[in-house]
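Trainee: here is my input, please return the structure:
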Amino acid sequence: MKKRNETAAAVARTHVSTARARPLRCKLVIALAGACSAMSGAHACAQASDGALPEIVVSGQGESDLKKTSTAGGRLPLTPLEVPASVAVISGDTIRERGYPTLLDAQTRAPGISSVPFSGNGNNSLSARGFYGPNSISQLYDGLQLYNAGGVVTFPFDPWNVERVEFLNGPASVLYGTGFVGGAVNVVPKKPDVSKQSNEVQLSAGSFGTWRQAIDSTGPLNDQWAYRINASHTNSDGWMDRGRNDSLTVSAALAWQATKELSFTLSNDYGDIHPGSYEGTPIANGSVIESLRYRNFNVDDADVRFTENRTYLRMRYQATPDVVFNNDVYLIKHERRYKETYTYTYNPATRNVVRSNYRDIIGYQTQYGDHGYATINGELFGRKNQLVAGFDFNRSLYDRNDNTNASGNFPGSSTVSAFNFTPGVFAQGTNASIRYLYRVTLDQAGLFLQDRYQLSDRWAVSGGVRGDNYQTRRDDMQNGSSASGNVNAMSWNAGVVFNPVRDTALYAQYAVASDPATSLASISASQMQYAVSKGKQVELGVKQSLWDGKLDWTLAAYRIIKSNLLTPNINNSSLSDTVGQQSSRGLEASIVFKPVRDWRIEANASILQAQFDDFVASVSGKPTSLRGYRPQFVPKRTANLFLAWNFQPQWEARTGAHYVSDRYSDNTDQSRLPAYTVLDAGLAWRATERLRVDFRIDNLTDRIYAASTYAGTATQWILGAPRSYTLTMNYAF
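Mentor: Take a look at the predicted model:
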């Protein structure tokens, strides 16, 4: 206990020293970027003296996205036309050029993906195909997953170091293990460039005192060594009262080509984010009180912070032209800090707000492991066959410190005036002290196979199988007790792709996957009795590229059934209820159309019906069947539209629309979040080949909308940001 207290004190000292270091860090980045800006000015003047600017097209036609290889569908490098599943890829360049400030903003532009942001899940949770949360739609970084503890996922969050984001809608447990019934999102970072030297800086200024600085540098050091290092820093006063937030990411990688066949890459990624203390706006009669839109009801000394550091050593060995071995050894350290009150209830009679759930949490997580696989390309009966065989071994240690009472709730409350608001401080609401509660140790071991066989010129079949074992141990630091659990999970899939004509694919797939009943990395002793939740999916679809890549379109239909799962208790979200069965069925469609050289049109949409098939819950003290009810945070429809027009050689105008239908924040379908459509627009000027200037407007119509609620709380909405303006300069050298 003394050691833990010393550790907490050290963390506090680190927090202070980091805060003091930020102004110096910002000045260094700004100075570097300013120097580059001066160089760009000189370069532009030189061009002006020589003649007109060269013609530079901001958005070219390019190759069809359906014919670009990626690992979205597995560890085999396949194109979307070759994968019997719904896959999508958004490049990092596209994310940055469109000005999405966070990865979450970019991810929700993919087909069928919506977000459920609140600080309790790291502001980073997703909903897809009728299922919500990191235990059903897991997120990975370069193919590796940090097992979420308490449903919190915080990294990565910044798009600066992103090469691409890969989406696999539907079960992905064969690839990554349990926790992927709804889908998988894999963020692939930039790698060292072994062929040429390149550097880039970015400076950005926006509404609400928002500033951003970023730098990226990569290139070869000699014939065997190459490097990449990048950093980005964003700080803002926030759009709400006392909304100051701050984030920093630093990544570095060193690649060594030891021999022609053998290479190593050592990389480290660090993220530190202070997301601010806004936890929502109280509502009255199911709507926002507009005069309270910008009010932050948290205490004045609230502190929310997430840090994460990931270190990887990667090896690639080309044993023969057709056999490649890959191995990753890694260490991840994650820390979270909450000290705040996060539940707000408005009383119309008194015009006061009751604040409750005064929480004080420090969580430490360490995960390390080894992930390896072999890719074997060959022939079987004279036809092409691609095989992947691999393993995963991981250990996670999670230490939890908090101020919960004997019932597992956060004590404390206060009453404040809604309209003559004084925030107060944390100590005025509770005197409950933080304690070292427990440690959860999670050991995972898994084996997997994936194979694709070309039956004929038009037919291909693929399949995979994976088995995982999860052993958990929870040590209670208050009473000295321990509990252990052992869970096995088996997943498999089989699919077929038929190409009736060139660049057209019809496919079908059947998949069996699993989700953990709860977050295994922070599982309670009572939850260890539950096995994994089984999920089954049938999917049919078509993908087609026409007119030399000018038109790409996809359509998928699916049905998923998931059994024996846990969901938050209706009366107490810290408890769980057992659901016998939950199901969803729906359609997802996407289109990319480039009618002429200077136009690009993208659109996608999803329609789904999700419901509980077998769920009896206690509602108002009575057992009530919720059969047919829609699960929380699941929209029936989502849609996205994007238009870009190069109206002059160096100019691009763009606009976009993001639509999410109504959702419910509870499983009884009583607390409804209205549908919303958010519009944005932008204008980009390629001043020179090296200098790009971009102006972006988010939430063009200043729409007031509920992006989420806090963990299903019915008394407050977490509002989306109001209209904002951002000016960004990128300079490459």
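Trainee: CA only for contacts and neighbour counts going forward, please
Mentor: OK.
Trainee: contact partners for residue 619?
Mentor: Contact analysis of residue 619 by C-alpha atoms under 8 Å, 6 or more residues apart in numbering lists 570, 571.
Trainee: switch the cut-off to 6 Å
Mentor: Residue 619 makes no contacts at all, as judged by C-alpha atoms under 6 Å, 6 or more residues apart in numbering.
Trainee: could you find the closest non-adjacent residue to residue 432?
Mentor: For residue 432, ignoring the flanking residues on the chain, the nearest one in space by C-alpha to C-alpha, 6 or more residues apart in numbering is residue 403 at 5.8 Å.
Trainee: surely that neighbour touches residue 436?
Mentor: No. Taking contacts as C-alpha atoms under 6 Å, residue 403 lies outside contact range of residue 436: 8.9 Å.
Trainee: these two: who's more crowded?
Mentor: More neighbours surround residue 403 than the other of residue 403 and residue 436, with 23 against 20 (other C-alpha atoms under 10 Å).
Trainee: and the helix or strand hosting residue 438, how far out from the chain middle?
Mentor: Here residue 438, judged by DSSP states H and E, is contained in strand 435-454. With C-alpha atoms, centre = their mean, to the nearest Å as the basis, strand 435-454 stands 19 Å off its chain's centre.
Trainee: now do the buried residues in that strand.
Mentor: 435-454 (16 or more other C-alpha atoms under 10 Å).
Trainee: sequence B follows; please return its structure for comparison with A:
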Amino acid sequence: MTTLGLAGSPDALAQQGATEAEAVAAQSGSSADRKAGMASVPPGKGKQEAESAARRKTRREMITVRGERGSYAATDSSMGDKRSTPFLEQTQTTNVVTHQTIVDFAPQTIEDMAKYVPGMVVGNNFGGTQDSLIKRGFGSNDDGSILRDGVRMPIGRNYQGDTTERVEVLKGPASLFYGMQEPGGVINVVTKAPDFHRFSANFGTQWSSLGGGQGHLDFTGPLGKDFAFRLIGGFRNENYWRNFGANKQVLVAPTLNWRHDRWDGALSYEFVDYHNVLDRGAVFVGNNPVSGPQKRLDEAWTASFGARHLIASHLGYRLGAHDRLRLAGGYNRDDYHDRQADPSSYNPRTGILMRRYRANSGTLRANGSVALDYIGTHELWRMKHEITAGVDYENRNQDQGAFYQSANQGGFYPSKPVYGGLAPTGRLNPASSNLQQNINNASGYLKDNIHLTKTLIASGGVRYQWFALRYGSGIPFVETTKASHTKPLPFAALVWQPFKSVSFYGDYSQSFGANLLSAGTVLQGGYKPTTGREFELGARYENHGLTADVALYHIRKKNVLQAAGLDGNGNMIQRLTGLAGSKGLEASLTGALTRHWSAILSYAWTDARTLRDTPETEGHQLIGVPKNSGSLFLTWNGALPWYKIAMRAGGGVQLVGTRAATLNNSFQVPGYGTVDAFASWTVPKLFSRQVSLQLNAVNLLNQGYIITPTGSAFRNSWGQGRSFAVATNIAF
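Mentor: Have a look, this model is predicted:
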């Protein structure tokens, strides 16, 4: 089914993932902005001098923003207001993984962003095949919190390093602008935009110590005066880090942007054909896994595979110097299949693991969105008002298709695995097939940031949210849930900036959404939507390329969908707990320490618990949430004395504490620490081309650890072992 729904990322959406420089150029270069720039010139100056002042202003803004592209610090973000907002004036906590961070540390999935953002850890990612991030204690692999240029993405892997400019994370309930969300936060992947100014191209390869590698091509440039294009292509065939398997992918991503007078628009498409390892991970007895990370418990045929399509577009019109309209929308579709060697039971006395073949065939996951926004800035009673108002509509659809399953089969010893004993054949399971879940929602929203004085901003807003859900499964199909709900969601915040480099803020926000059930799960008990609210207090610092913030928050969430073990058929049981809560402290510091040294520092203390439920679970920690987590990365950059070679080198450690592995905390998985490092060299002119070489090391000390528990003694994911990658890039 074709779907339409939530769109409306930030200004980053308006430029389809434009870089900061291109976003400023697009806005500052319009006729309305030029008029605004001339109007600010004192009376008595001529037209020529006014235009010169406007050009100087535009150049100054562009130079400032372009400098940020090489920094770990972001001095603005569009997540909280759908417009570029300075760091010290933002009304909620926002963390940005900048372009330079992505270039240096070469993250492979969206889950790697947890290394650089406080209060985020990896959740149940279905054997390493789905994005899953827990933010401030809440989140799952189907919580709808991953956006691409403002378009909500389906389950699966939705981050591509070749196409990504930066990643923005808005903490706390984000339902005001982004609809049905978890109260922990929302993540927007901002993609690279075409270059209107010059033609350029680069070709890069990356070779892995595990075997195989990947490559990419990136072309961009103007097409006449009003158009610009970008075409990115990528190919990957890389061995998996455990004893067998490979990840394969083909990527094609064209983008066309358009600007004329007061109009701007963009149309982008991305196609990904993928075949990835599905690793069921570790089986636990008590607090210990029955085997180590070296040998898998799967078979060579286990995999997830399919094709993803994403179309995103926007059309903007500037009404005047201070008002603009934007119509944005997108559609994505994932045609998905998988094959699993699923562990079902383990006998500690005999050492035998029972497994069975399971497979989802013909699964369709599709989301779509359309949103119309008004964004204006006006002065009333000597107070500046930054107004964002709009309406949106979204449809989310999941159709599982056929589900196959074999009988349980023994004869497999995790301590000495012998593969090939389990065949990839099974019978159709009518009861678990044909899962259909469809959600429609529509909303209207309004937010006004009122600059009461030069140092004080009061912000208020409200969203009125409606959604209808239809859920059922089976052959023949049986509808088990049909419901619709509405709710107003208020927002309030206050920002005080007593000094040039320091601000304080506080906010109150709410979340509201449907509880989404994943394929291969059953719901225990009745269905209800989930609601949440958060109070937050924080402080920020920004000065000379260095940003820092600290935040205290308190979240309450009703009707929390939790994993509660396996049923007799091996399906994951999910049920709603009455009330869960999360409170904590987060702190981060990013940017330049000196001329040559930069840092990324993050820390989070998170107390996330079930507050009201059955006696067996009440008061226990939520699954997968560590009380303490943090990271420290340092980077040196400078010039070598030979051939004007620029060098960057850095590394650091991520630390994650002990986490509860089940809803009743019957066992825990231990904490871990991993060390990553990189070094890169760039020659500006080698045979008239810029050439770079980069070496990355992941988990340098080869720490064996569980990256995420799943709510069961089975299917707990191992974190990646040590690997090295050598990358080359030639810019034309």
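Trainee: TM-score, when you put one on top of the other?
Mentor: Between these two chains, after superposing, the TM-score reads 0.83 (TM-score structural alignment, normalised by the length of the second structure); 653 aligned residues with a C-alpha RMSD of 2.8 Å.
Trainee: and the residue nearest to residue 432 of the first structure, what pairs with it in the second structure?
Mentor: Matched to the second structure by TM-score structural alignment, residue 403 of the first structure sits across from residue 403.
Trainee: so who does its match touch?
Mentor: Taking C-alpha under 6 Å, 6+ apart as the criterion, residue 403 of the second structure is in contact with 359, 360, 428, 429, 433.
Trainee: same check on residue 289 of the second structure?
Mentor: Going by C-alpha under 6 Å, 6+ apart, residue 289 of the second structure touches 282, 283.
Trainee: return the distance of the strand ranked longest in the first structure from the chain's centre.
Mentor: Criterion DSSP state E: the longest strand present in the first structure is strand 352-380. Computed by C-alpha atoms, centre = their mean, the separation of strand 352-380 of the first structure from the middle of its chain amounts to 11 Å.
Trainee: list the buried residues for it?
Mentor: 352-377.
Trainee: the strand or helix carrying residue 335 of the first structure - contacts with which helices or strands?
Mentor: According to DSSP H and E, residue 335 of the first structure maps onto strand 323-347. If you count contacts as 3 or more C-alpha pairs under 6 Å, 6 or more residues apart in numbering; DSSP states H and E, strand 323-347 of the first structure packs onto strand 281-284, strand 303-320, strand 352-380.
Trainee: now these in CSV, with distance to residue 166 of the first structure?
Mentor: Below are these laid out as CSV (distance: least, C-alpha to C-alpha, whole Å):
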stretch, distance to residue 166 of the first structure
strand 281-284, 34
strand 303-320, 20
strand 352-380, 19
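Trainee: so which of those strands gets nearest residue 212 of the first structure?
Mentor: Nearest to residue 212 of the first structure, of all those, is strand 303-320, at 18.8 Å by C-alpha to C-alpha.
Trainee: distance between that closest one and the chain's centre?
Mentor: 17 Å.
Trainee: report the buried residues of that strand.
Mentor: 303-318.
Trainee: from the contacts of residue 403 of the second structure, which single one is nearest residue 183 of the second structure?
Mentor: The shortest approach to residue 183 of the second structure among the contacts of residue 403 of the second structure belongs to residue 360, at 30.3 Å (C-alpha to C-alpha).
Trainee: which residue packs closest to that closest one, ignoring adjacent ones?
Mentor: Nearest to residue 360 of the second structure is residue 403, by C-alpha to C-alpha, 6+ apart, at 4.8 Å.
Trainee: that neighbour sits in which helix or strand?
Mentor: Element membership of residue 403 of the second structure, judged by DSSP H and E, is strand 402-405.
Trainee: for residue 499 of the first structure, give its distance to residue 458 of the first structure.
Mentor: 5 Å (C-alpha to C-alpha, to the nearest Å).
Trainee: do the same with residue 727 of the first structure
Mentor: With distances taken as C-alpha to C-alpha, residue 727 of the first structure is found 49 Å from residue 458 of the first structure.
Trainee: that's all I had, so thanks and see you.
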